[in-house]
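Undergrad: Please find the sequence and the predicted model below.
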Amino acid sequence: MENDSDVLLAHRLADLAGELALRFFGRRPAARHKSDGSPVSEADLAVERAMLAVLEEERPGDAVLSEECGALRTTSRRRWILDPIDGTIPFLAGARDWGSHVALEVDGALRAAVLTRPTEGVRWWAVQGRGAFASTDGQPLSAARPLRIPGATVPLGETRVGGFLMPGSPVEPVRGRVRWVESPVCLVADLLEGRADAVVDEGGHVWDRAPAALLVREAGGRVDDLCGGSRLDGRWLVYAADGVADGLTGLLRDAGV
């Protein structure tokens, strides 16, 4: 990490996002659909404005990529990647599986990441080269619990896999070849904490994926874009325990993805 204060700032942004979002949660904030059909609410916009204001004060020269405002100050070698409320649909529905994403990228490499679930009072975070951790909100550094993804060795048919799939996804038939799992809170956290063996992500955006990618790698898992790399801006991304990654990605490729 170039500057340990970046880690503290990432947590500060996550704190702010969670506090503001909870003020709107359960109160039916005004919402509309964007051009791509996805919803955005006044809560998303308020949280984003607050996070951007902190970055403007604390890191005025850094670039930003955020879901609602897009790219800002694109020439900097340092870029903050934000999703003010990831999971706006469950947020508006009063469900639990939503939170905020914060990541810092320097020279194209992810350096720090925070993923939260404010209704649960928990977060998962990582620093490049230093590991991945779970914490309670409020004291994320002093109460950190190290994370390590178990190296699963079960047969492919017993592999616990969850995912974010598009309607009509070619992966649908694959569900019957594995143990498909759901999560009421966070599939990526289930992988990090040993309750799942892999997560398949179809059609996500960089701001959706950046924290998960660093968390999974720092916890000893694999991140695969099905094209021989781990790009965050393609159609597919697979997060997996090391022992099942090759078998699962092979199954997905055989399905024609």
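TA: Received, thanks.

Undergrad: make it CA atoms for all contacts and neighbour counts henceforth
TA: Fine.

Undergrad: So what's the residue count around Ser5?
TA: 10 (other Cα atoms under 10 Å).

Undergrad: dropping in the other structure now:
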Amino acid sequence: MTLESDLALANRLADAAGAAIRPFFRADFAREDKADASPVTEADRAAEMAIREILESERPDEGIIGEEYGATRESAARQWVLDPIDGTTSFIAGRPTFGTLIALMQDGWPLLGAIDQPISGERWIGAVGGTTQFGDSPAATRRCGGLDSATVATTSPHCFNQEEGEAFLRLVAKCHANQRQGPIYGGDCYNYGLLASGHIDIVVEAGLALHDFAALIPVVEAAGGQMCDWEGNPLTAESDGRVIALGDSARLDDVLEALHEG
């Protein structure tokens, strides 16, 4: 398989997921809570099934790891990692800040990723060693001269445990001490797309599963940024779910110091 064919397939998978999601947006749909108390809707399941049907037809030897339907061919070297709706709570609330996440991994390392917002029609797709495209144009992160001028985002402070929350607030204090507004809350995967396009400087989160972050890595890094765990290590299938995304990797030591100085 070539990178071009993989990217073309990822775009078609995102198209199929979006077509499955849009009829349910701000409409009536069935929902329930999973064992971990997170919500799932028939839109989540319809989108993942639409992706899986294409993969089973066109890539029958490659693995699939999906949030809603689990793992297929787990021993395959190449695996597609799917989160049909990242930000289901936002989807349920009618907020178009959720997204479909599609990643292709090779031996546990992300090769390409897509963030697709099917309501606004925005899509970021990037490949390791290549570029990130936002629509028809390349996306690029922005430089950040220091934490005191950085814009920080996270989906929700309630996703942190007490220790993680205190670490995040130390970072916020350094970034927003001289700013009238605080950090950006909400956004889920959409924040990482905004970071890749140079609108946000730092995203910090915890408690993420592989399907939550695998697609984000190629998007951010091919746009010039960096993603790692809270120790500064690269993210892989074995990571603990605590992630940092930086538009400017020069700020990594500053962020790590803020998170760990307590």
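TA: Arrived safely. These numbers were taken from a predicted model, which means no experiment stands behind them.

Undergrad: what sits against the alignment partner in structure 2 of Ser230 of structure 1?
TA: Aligned counterpart of Ser230 of structure 1 in structure 2: Pro234 (TM-score structural alignment). Going by Cα atoms under 8 Å, 6 or more residues apart in numbering, Pro234 of structure 2 touches Met227, Cys228.

Undergrad: what secondary structure does Pro234 of structure 2 sit in?
TA: In three-state terms, and counting by DSSP: H, G, I helix; E, B strand; the rest coil, Pro234 of structure 2 is coil.

Undergrad: Could you do Ser76 of structure 1 as well?
TA: Under three-state DSSP, Ser76 of structure 1 comes out as coil.

Undergrad: ok, it - how many residues close by?
TA: Around Ser76 of structure 1 sit 13 other residues, with neighbours defined as other Cα under 10 Å.

Undergrad: thinking it is in contact with Ala63, fair?
TA: Yes. Taking Cα atoms under 8 Å as the definition, Ser76 of structure 1 is a contact partner of Ala63 at 5.4 Å.

Undergrad: can you map out the helices along structure 1?
TA: 4-24, 42-58, 88-93, 187-192, 206-218, 242-254 (DSSP state H).

Undergrad: List just the one of the ones you listed that sits closest to Cys69 of structure 1.
TA: helix 42-58 (8.2 Å; Cα to Cα).

Undergrad: The closest one maps to which residues in structure 2?
TA: By TM-score structural alignment, helix 42-58 of structure 1 lines up with residues 42-58 in structure 2.

Undergrad: measure whatever residue of structure 2 lines up with Pro173 of structure 1 to Val243 of structure 2 for me?
TA: Counting by TM-score structural alignment, Pro173 of structure 1 lines up with Leu169 in structure 2. In this view, Leu169 of structure 2 and Val243 of structure 2 are 15 Å apart by Cα to Cα, to the nearest Å.

Undergrad: Show me which of these two is the more surrounded one.
TA: Val243 (22 against 15).

Undergrad: is it true that that one touches Asn233?
TA: No. Using Cα under 8 Å, Val243 of structure 2 makes no contact with Asn233, being 9.6 Å away.

Undergrad: mind listing what's buried in stretch 126-137 of structure 1?
TA: For stretch 126-137 of structure 1, the neighbour count (16 or more other Cα atoms under 10 Å) marks Ala126, Val127, Gln128, Gly131, Ala132, Phe133, Ala134, Ser135, Thr136, Asp137 as buried.

Undergrad: residues contacting the residue nearest to the first one when sequence neighbours are not counted?
TA: Nearest residue to Ala126 of structure 1 in three dimensions, chain neighbours excluded: Ala132, at 4.1 Å (Cα to Cα, 6 or more residues apart in numbering). Under the criterion of Cα under 8 Å, 6+ apart, the neighbours of Ala132 of structure 1 are Trp124, Trp125, Ala126, Pro146, Leu147, Arg148, Leu215, Val216, Glu218, Ala219.

Undergrad: now the closest residue to the second one other than its chain neighbours: how far from Gly26 of structure 1?
TA: Once its chain neighbours are removed from consideration, Trp125 of structure 1 has its nearest residue in Val114; the separation is 4.3 Å (Cα to Cα, 6+ apart). Distance from Val114 of structure 1 to Gly26 of structure 1, counting by Cα to Cα: 24 Å.

Undergrad: The two: which is more packed in?
TA: Taking other Cα under 10 Å, Val114 of structure 1 and Gly26 do not tie; Val114 has more neighbours (28 against 13).

Undergrad: isn't the more buried one right up against Leu104?
TA: No. Judged on Cα under 8 Å, Val114 of structure 1 makes no contact with Leu104 at a distance of 9.3 Å.

Undergrad: shared neighbours of those two, which are they?
TA: In contact with both Val114 of structure 1 and Leu104: Ala10, using Cα under 8 Å, 6+ apart.

Undergrad: thinking Gly162 of structure 1 is in contact with Trp180, fair?
TA: Yes. At 5.5 Å, Gly162 of structure 1 and Trp180 qualify as touching, with contact defined as Cα under 8 Å.

Undergrad: Which one of the two is surrounded by more residues?
TA: More crowded of Gly162 of structure 1 and Trp180, by other Cα under 10 Å: Gly162, with 23 against 18.

Undergrad: which position in structure 2 aligns with the more buried one?
TA: In structure 2, Gly162 of structure 1 lines up with Ala153, judged by TM-score structural alignment.
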